[in-house]
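1. Generate coordinates for the sequence data below:
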Amino acid sequence: MSIHPFGAVTVLSPVLMTWLLARGTGKPLLERGIAKHRPAYADYVRRTSGFLPLPPKRG
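-> A predicted model of the protein is given here:
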């Protein structure tokens, strides 16, 4: 069984894009900009999930 190069790109591209949005330039930059203008936003970020609709954390 051989892996076609385009098959690898099909898998790696969404993984890279998700990483960039979650950890790279997307979400962190947006949250930093909002936190400057809304101090309570940092608490909201700490309690909620970034991408998955999970129940809020307590505390």
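2. Please count neighbours and contacts with C-alpha atoms only from this point.
-> Fine.
3. Quick check: which element contains Phe51?
-> For Phe51, there is no enclosing helix or strand under DSSP states H and E.
4. Could you pick out the longest helix of the chain?
-> Using DSSP state H to define each element, the chain has its longest helix at helix 5-19.
5. Now the second one, please; I'll put the structures next to each other:
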Amino acid sequence: MLTALSPVLMTWLLAKGTGKPLLERGLRERRPAYADYIRRTSGFLPLPPKRV
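-> Predicted structure coming up:
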């Protein structure tokens, strides 16, 4: 049970918790064009760009 729960928890923490959101917040403040890039691309999976 813990073997399956640990990767799920780690992925959630990186995607929604402390990893990605904190990094993106800092980049949005320093680079205004980065906000548009975030809207167009997938966070972790290499998917085709979204149409905005």
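6. Need the TM-score between these chains.
-> TM-score of the superposed chains, computed with TM-score structural alignment, normalised by the length of structure 2, equals 0.96; 52 aligned residues with a C-alpha RMSD of 0.5 Å.
7. before we move on, the earlier item: which bit of structure 2 covers whichever helix or strand comes after the longest helix of structure 1?
-> Next helix or strand after helix 5-19 of structure 1 toward the C-terminus (DSSP H and E): helix 27-37. Aligning helix 27-37 of structure 1 against structure 2 (TM-score structural alignment) gives residues 20-30.
8. what's in contact with the matching stretch?
-> In this structure, residues lying in contact with stretch 20-30 of structure 2 by C-alpha atoms under 8 Å, 6 or more residues apart in numbering are 14-15, 34-35.
9. make it 6 Å
-> 14, 34-35 (C-alpha atoms under 6 Å, 6 or more residues apart in numbering).
10. Run a quick neighbour tally on the counterpart of Phe51 of structure 1 in structure 2.
-> In structure 2, the residue paired with Phe51 of structure 1 according to TM-score structural alignment is Phe44. By other C-alpha atoms under 10 Å, the residues close to Phe44 of structure 2 number 10.
11. Lys27 of structure 1 now?
-> 14.
12. Likewise for Thr41 of structure 2?
-> 15.
13. Contacts only, for it.
-> Pro49.
14. run the last query once more with 7 Å
-> 49-50 (C-alpha atoms under 7 Å, 6 or more residues apart in numbering).
15. ok, now how distant is it from Pro7 of structure 2?
-> 23 Å (C-alpha to C-alpha, to the nearest Å).
16. One more: Leu27 of structure 2?
-> Taken as C-alpha to C-alpha, the span from Leu27 of structure 2 to Pro7 of structure 2 is 27 Å.
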